[in-house]
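A.B. asks: coordinates for the following, if possible.
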Amino acid sequence: MSGLLTRAGTLLRWFVRPFAGQEPSFYRAITACLLAAGLFWQMNALNKTYTSRLDFPLAWHYDSAHYVPLRPLPARVGVTVTGQGWRLLRANLGWGTHPADLRPVPYPGTRYLPNESWRRGLQNALEGVQVNEWSGDTLRLTFDRIASRRLPLVLPADSARRYRATFKPAFVTFRGPSSLLQALPNPYPVRLLRDDADVTEVPIVAPARIRASVRSVQARISRR
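C.D. replies: Got it, this is the predicted structure:
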């Protein structure tokens, strides 16, 4: 082991001996040459063609006035692309690129974005780079129609056993995905803030993704 270290030390001294005792300008020249060589090598490498994987941003465009996605639409998608090193570097760093515009037809039900739609959007965004494949499972879409449903209000069963209630307004309109609206109970129960006949206002608590036309209703409560 010691012999190996001795030979290594001898080799290192042989290598650095020509540089010992030189003027500072000599070292500056050596550094400049090394930097120039490295830059030339890097530029030459970036002029070649490579295949790489990108995590690319997406911009979704659909009829949001009449349809709503039931699951969050992905903000990015993994794609495998082929192109010149310079272009792949720009795409990885986001220089001069914009999100891929995807335009699904938002019919209700679970479906995948058609091949021609995602490829056209990605290819337009990745100009000069060939899109090979993408992570298709991440773009499974579930849209539903936006609908409204008007429901009468009642007290929940446990409160209704002890109190009578009159609400103003007596009906509330709920708006959201059609499939979720159809699952709402009819009449719609509103829970008292406290177990007390003196309650005069009751909040309307809607499920997630559904909006009620009012936040609360006036209530007239009396004991049975």
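
A.B. asks: make it CA atoms for all contacts and neighbour counts henceforth
C.D. replies: Will do.

A.B. asks: which residues does the lengthiest strand in the chain contact?
C.D. replies: Determined from DSSP state E, the single longest strand within the chain is strand 140-154. For strand 140-154, contacts defined as CA atoms under 8 Å, 6 or more residues apart in numbering pick out 65-71, 73, 106-113, 165, 167, 170-179, 181, 186-190.

A.B. asks: tell me, what residue is most central in this structure?
C.D. replies: Per CA atoms, centre = their mean, the C-alpha nearest to the average position across the chain is that of Ala75, at 3.0 Å.

A.B. asks: burial of the nearest residue to that one once chain neighbours are set aside, as a residue count?
C.D. replies: Counting by CA to CA, 6 or more residues apart in numbering, Ala75 lies nearest to Leu58, which is 5.4 Å off, once chain neighbours are set aside. Leu58 has 20 neighbouring residues, counting by other CA atoms under 10 Å.

A.B. asks: buried sites along whichever helix or strand Leu58 is part of?
C.D. replies: Per DSSP states H and E, Leu58 falls inside strand 49-60. For strand 49-60, burial by neighbour count (16 or more other CA atoms under 10 Å) applies to Thr51, Arg53, Leu54, Phe56, Pro57, Leu58.

A.B. asks: to compare against the first, here's the next sequence to fold:
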Amino acid sequence: MIKPIRRFFLEENQGKVKLSQRAVIFFFCLVLSSFFWLLSALSKEYNSRMQIPLNYTELAGFFVLTEDPPKSIEVEVRGTGFELLGEQWALDNSPLQINLNSAKPSSRPNQFCIPTFKLRTRVIKTIDPNLSLRYISPDTLYFKTENRYGKKLPLQAKLDLTFASGYHLRSPVQLDPDSIWVSGPASFIDTVSAVYTEPMKFSKLDDSAKRVLAIQNYEIDGVKLEPEQTMVLIPVEKFTEKELNLRIKVVNEVDQRQIRTYPKEITALFLVPLSKFEYLDTSVVKGVVTFTEAELDKKQLKVELNGVPPYAKLLRKEVDKVEFIIKE
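C.D. replies: Reported below is the predicted structural model:
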């Protein structure tokens, strides 16, 4: 069986195998008959279902969609194969514009609707004029909504910071703006107390850095952030240590008797930025103990450091408590 077929399609000439003349004529006739069959098939009429993508304008500002609206409608059209050929591709590139403000309240709460028969004229203009429109599905487009609420919320940066040796934050990270307006469904807005930037990592910082950060959006329909980005400033500076000898001040809240502490002064070690080194001294930072009735039966008073500026960080305090005597 195989040999006769092989002899029909192939012939050998001077040791070379090639298609026989009969095979060439056969394939030519096959292609020609297929072409005429295709022409005949495409000239007949067919019913075909197609998808028309939808684009939506927004609802009025005081409403918000709580579910994604339908992405397309299905239409059945009738036409010849030639007319249907490529029509779906053309429809994919010509979405139908839907004005949500034309939607009317439905019988269900928090729901609007648009009957698709109102779209019929526009659909006919969208499809090939030689095609006839038979029906549109679904018969109604439904949209779930809620009232839109909004409030101003503080913005917080999600940063992963590491510093080069000897460098630290000189002051807190700054955001501009440091709060944004968030609006959306009331059921969501009532649960949110802050908004965050997209995470960003800074490694081995040895100088101040400034970046524009996107604000994390919520994967919830209808939520809007205004604005959608912020400027972050990371103030970085080289730090050094500074030691202060602080004379202890006594605040007597009980009577007028004189109270003496031992020792009379303590040493405190701070970490300060180089630019502020000269500003940190004993005129700024004070060592204070407070004598109240609660301390009458105690032998020691707790030493508090008052006036420590935000840029200084206490590394070590020589003692946390001092002994005292009351002079009559």
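
A.B. asks: TM between them?
C.D. replies: The TM-score (TM-score structural alignment, normalised by the length of the first structure) is 0.55; 172 aligned residues with a CA RMSD of 4.5 Å.

A.B. asks: which residue numbers in the second structure go with the strand holding Leu58 of the first structure?
C.D. replies: Taken onto the second structure by TM-score structural alignment, strand 49-60 of the first structure occupies residues 45-56 there.

A.B. asks: strands of the first structure, residue ranges please.
C.D. replies: Ranges of strands within the first structure are 49-60, 67-69, 76-84, 100-102, 109-112, 130-134, 140-154, 163-168, 171-177, 188-189, 201-203, 211-212, 216-223, based on DSSP E.

A.B. asks: how big is the offset of the strand holding Leu58 of the first structure relative to the second structure?
C.D. replies: Taken over the aligned residues, the distance from strand 49-60 of the first structure to the second structure averages 1.8 Å (mean CA distance after the TM-score superposition for the first structure).

A.B. asks: for that strand, name the packing helices and strands.
C.D. replies: strand 76-84, helix 85-93, strand 100-102 (3 or more CA pairs under 8 Å, 6 or more residues apart in numbering; DSSP states H and E).

A.B. asks: mind redoing it with 10 Å?
C.D. replies: strand 76-84, helix 85-93, strand 100-102, helix 115-125, strand 130-134 (3 or more CA pairs under 10 Å, 6 or more residues apart in numbering; DSSP states H and E).

A.B. asks: could you give me the buried positions within the first one?
C.D. replies: The one in question is strand 76-84 of the first structure. Arg76, Val77, Val79, Val81, Thr82, Gly83, Gln84.

A.B. asks: could you pull up the residues touching the counterpart of the second one in the second structure?
C.D. replies: Okay, so that is Val77 of the first structure. Alignment note (TM-score structural alignment): Val77 of the first structure maps to Ile73 of the second structure. Neighbour list for Ile73 of the second structure: 50-54, 96, 116, 136-141 [criterion: CA atoms under 10 Å, 6 or more residues apart in numbering].

A.B. asks: what does Phe171 of the first structure give?
C.D. replies: Arg150, Leu151, Pro152, Leu153, Val154, Pro187, Tyr188, Ser213, Val217.

A.B. asks: let's go with 8 Å and repeat that
C.D. replies: Phe171 of the first structure makes contacts with Arg150, Leu151, Pro152, Leu153, as judged by CA under 8 Å, 6+ apart.

A.B. asks: could you do Leu58 of the first structure as well?
C.D. replies: Pro74, Ala75, Arg76, Val77, Pro99, Ala100, Asp101, Leu102.

A.B. asks: any idea how far it is from Tyr67 of the first structure?
C.D. replies: 19 Å (CA to CA, to the nearest Å).

A.B. asks: and Asp101 of the first structure, by the same measure?
C.D. replies: As judged by CA to CA, Asp101 of the first structure and Tyr67 of the first structure stand 18 Å apart.

A.B. asks: now swap in Arg120 of the first structure and tell me
C.D. replies: 23 Å.

A.B. asks: neighbour count for the two, which is higher?
C.D. replies: More crowded of Arg120 of the first structure and Tyr67, by other CA under 10 Å: Tyr67, with 20 against 15.

A.B. asks: wait, doesn't Arg78 of the second structure sit right on Lys44?
C.D. replies: No. Counting by CA atoms under 8 Å, Arg78 of the second structure does not reach Lys44; the two are 10.5 Å apart.

A.B. asks: tell me what angle the strand holding Leu58 of the first structure forms with helix 85-93.
C.D. replies: Angle of strand 49-60 of the first structure versus helix 85-93, following axes from the mean of the first three to the mean of the last three CA atoms, to 10 degrees, is 30 degrees.

A.B. asks: what angle do strand 49-60 of the first structure and strand 130-134 make?
C.D. replies: Here strand 49-60 of the first structure runs at 70 degrees with respect to strand 130-134, directions being taken by the same axes, to 10 degrees.

A.B. asks: just the strands in the stretch 151-300 of the second structure please.
C.D. replies: Taking DSSP state E, counting those that start in this stretch as the criterion, the stretch 151-300 of the second structure carries its strands at 159-163, 167-169, 174-176, 179-185, 195-196, 200-205, 209-214, 224-226, 229-234, 236-252, 258-262, 265-273, 286-291, 300-302.

A.B. asks: and the ones you listed as TSV, adding distance to Cys29 of the second structure?
C.D. replies: TSV is the format used below for those (distance: least, CA to CA, whole Å):
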stretch	distance to Cys29 of the second structure
strand 159-163	72
strand 167-169	83
strand 174-176	76
strand 179-185	67
strand 195-196	70
strand 200-205	67
strand 209-214	65
strand 224-226	65
strand 229-234	67
strand 236-252	82
strand 258-262	117
strand 265-273	91
strand 286-291	106
strand 300-302	108
